[in-house]
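S.K.: sequence and predicted structure below; questions after.
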Amino acid sequence: MDHLYEKTTKTTDIFKGKVIDLKVEEVELPNGKTSKREIVKHPGAVAILPITKEGKLVLVRQYRKALDKVIVEIPAGKLEKGEEPLASAKRELEEETGYKADYLDFIVSFYTSPGFADEIIHLYITDKLKKGQVAPDEDEFLDIIEVSLEEAEEMVKNQTIHDAKTVFAVQYMKLRELGKK
């Protein structure tokens, strides 16, 4: 066992919700003392970087209540119970953008906020888009926009794009484009 491991000695469930659960865990620290950890449990999510034939990034504008503002993001959504990330990515892409893709390339999985949450996002990319039908969740309202990589980089600079998964995706695209030169 790693010398940094914290052994959980007690767990208290605080909240069980539709998207997250919150618990407080009492842990034994490596030095023998105890502490408490507030932990957000999340089922995981997917995010997709869709690219049109013209090389445009397909993004969504969406109001985010936690931020109390509209931001621009890559299409994304949470995993449904028992759902594989690839199937979820295909579903979310079509629901949010109306595009279908038979093939998605996996880029990477990453934790969003490991200091307090176990949420993991599985990031995919595709340039094999076919027009389908937009069908967002009943409580989801969004605009679809298509922008060049340069426009997306500017949106990062002016914080229109302001979330980690989308900033990561834009930087990934920039590095990919630089690698082609």
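M.R.: Structure received. Numbering: from 1, shown residues only.

S.K.: CA only for contacts and neighbour counts going forward, please
M.R.: Will do.

S.K.: how about the strands of this protein, start to end?
M.R.: Using DSSP state E, the strands of the chain run over residues 7-16, 21-28, 34-41, 45-50, 57-64, 69-73, 76-78, 99-100, 105-111, 120-126, 130-131, 142-147.

S.K.: please identify the most buried of the ones you listed.
M.R.: Stretch with highest mean neighbour count among the strands of the chain: strand 45-50 (a mean of 25; mean count of other CA atoms under 10 Å).

S.K.: so what angle separates the directions of it and strand 105-111?
M.R.: 140 degrees (axes from the mean of the first three to the mean of the last three CA atoms, to 10 degrees).

S.K.: strand 45-50 vs strand 69-73, what angle?
M.R.: Using the same axes, to 10 degrees: strand 45-50 against strand 69-73 is 60 degrees.

S.K.: got the angle for strand 45-50 vs strand 57-64?
M.R.: Going by the same axes, to 10 degrees, strand 45-50 makes 140 degrees with strand 57-64.

S.K.: which secondary structure elements does strand 45-50 contact?
M.R.: Identification of packing neighbours for strand 45-50 by 3 or more CA pairs under 8 Å, 6 or more residues apart in numbering; DSSP states H and E yields strand 57-64, strand 76-78, helix 85-97, strand 120-126.

S.K.: which residues touch L4?
M.R.: L29, P30 (CA atoms under 8 Å, 6 or more residues apart in numbering).

S.K.: again, only this time at 6 Å
M.R.: Going by CA atoms under 6 Å, 6 or more residues apart in numbering, L4 touches P30.

S.K.: ok, now T97?
M.R.: When contacts are counted by CA under 6 Å, 6+ apart, T97 touches V134.

S.K.: one more structure, for comparison:
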Amino acid sequence: MSNQLPDQWQERTLSTEPIFQGKVITLQVDTIALPDGKTATREIVRHPGAAAVLALLDDRMLVVEQYRKPMDKFQIEIPAGKLDAGEDPIVCAARELEEETGYKAESLKPISAFYTSPGFADEKLYLYLAEGLTSGQVNPDEDEYLRVDAITLEQALAYIEEERISDAKTIMAVYAWRLYKLTGEL
């Protein structure tokens, strides 16, 4: 059995209508040709990508707590941020770790890269493990209000149950950390 779907099942773009261009995302509506010859529309969010960091300090994970307006609640998350144009994701990961937590990493190791919501967005997130941390100065973006903490794996798992941690990147990082603690590998 082939692992690849037939090429004729691909959706071909017939036209693109720009809807919105913001600082972080753009929104477009594409008219596409379906494999059966019919047409349909796809609402697509374009995002430059992001990097996130599972930063371990003395068997604790560095997290930031901040208010997330789309959900209208506070969230505990791993440090993360948007890629600048043409930026290497590992450079973004190091920058975001330092800006949000004040820590620098001796080493950053790739864990995974994944699309956050492929049904409507092209955002790809790169997840790194940061080790050998040294403290420095917190320097968040001017519109970021963060509280930095270092939590145990048990706390992280409890926060997932309580939905204080409910974003995919942080949940993935917590489970990667648990695997790392059990096996020594990611």
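M.R.: Arrived safely, thanks for sending. Small disclaimer: the values here were computed from a predicted structure and weren't measured.

S.K.: how close are the two chains, by TM-score?
M.R.: Here the TM-score for the pair of chains, by TM-score structural alignment, normalised by the length of the first structure, is 0.97; 179 aligned residues with a CA RMSD of 0.9 Å.

S.K.: just to revisit the earlier point, which one, of the helices and strands packed on strand 45-50 of the first structure, ends up nearest to V156 of the first structure?
M.R.: strand 57-64 (12.7 Å; CA to CA).

S.K.: residue range for the closest one in the second structure?
M.R.: Using TM-score structural alignment, strand 57-64 of the first structure corresponds to residues 61-68 of the second structure.

S.K.: how about stretch 122-130 of the first structure?
M.R.: Stretch 122-130 of the first structure covers residues 126-134 of the second structure once aligned (TM-score structural alignment).

S.K.: chain center to that stretch: distance?
M.R.: 14 Å (CA atoms, centre = their mean, to the nearest Å).

S.K.: which one in the second structure is aligned with L4 of the first structure?
M.R.: Checking TM-score structural alignment: L4 of the first structure goes with W9.

S.K.: farthest from the middle of the second structure: give me that residue.
M.R.: Largest separation from the mean C-alpha position in the second structure: G37, at 35.5 Å (CA atoms, centre = their mean).

S.K.: quick one: map it onto the first structure.
M.R.: G37 of the second structure maps onto G32 in the first structure, by TM-score structural alignment.

S.K.: mean offset of stretch 86-93 of the first structure relative to the second structure (after superposition)
M.R.: With mean CA distance after the TM-score superposition for the first structure, stretch 86-93 of the first structure departs from the second structure by a mean of 0.5 Å once superposed.

S.K.: let me see the contact set for the counterpart of T116 of the second structure in the first structure.
M.R.: In the first structure, T116 of the second structure lines up with T112, judged by TM-score structural alignment. Residues counted as contacts of T112 of the first structure (CA under 6 Å, 6+ apart): none.

S.K.: for K36 of the first structure, see how far away T112 of the first structure is.
M.R.: As for T112 of the first structure, its distance to K36 of the first structure is 21 Å (criterion: CA to CA, to the nearest Å).

S.K.: do L67 of the first structure as well
M.R.: Plainly put, L67 of the first structure is 27 Å away from K36 of the first structure if you go by CA to CA.

S.K.: what is the burial count for the equivalent of A168 of the second structure over in the first structure?
M.R.: In the first structure, A168 of the second structure lines up with A164, judged by TM-score structural alignment. By other CA atoms under 10 Å, the residues close to A164 of the first structure number 11.

S.K.: which non-adjacent residue is nearest A164 of the first structure?
M.R.: Nearest residue to A164 of the first structure, sequence neighbours excluded (CA to CA, 6 or more residues apart in numbering): T112, at 7.7 Å.

S.K.: okay, that neighbour and K180 of the first structure: tell me how far apart.
M.R.: Separation of T112 of the first structure from K180 of the first structure (CA to CA): 29 Å.

S.K.: do the same with A135 of the first structure
M.R.: From A135 of the first structure to K180 of the first structure the distance is 35 Å (CA to CA).

S.K.: the two: which is more packed in?
M.R.: Between A135 of the first structure and K180, A135 has the larger neighbour count (other CA under 10 Å), namely 15 against 6.

S.K.: identify the residues contacting the more buried one.
M.R.: Neighbour list for A135 of the first structure: E95 [criterion: CA under 6 Å, 6+ apart].
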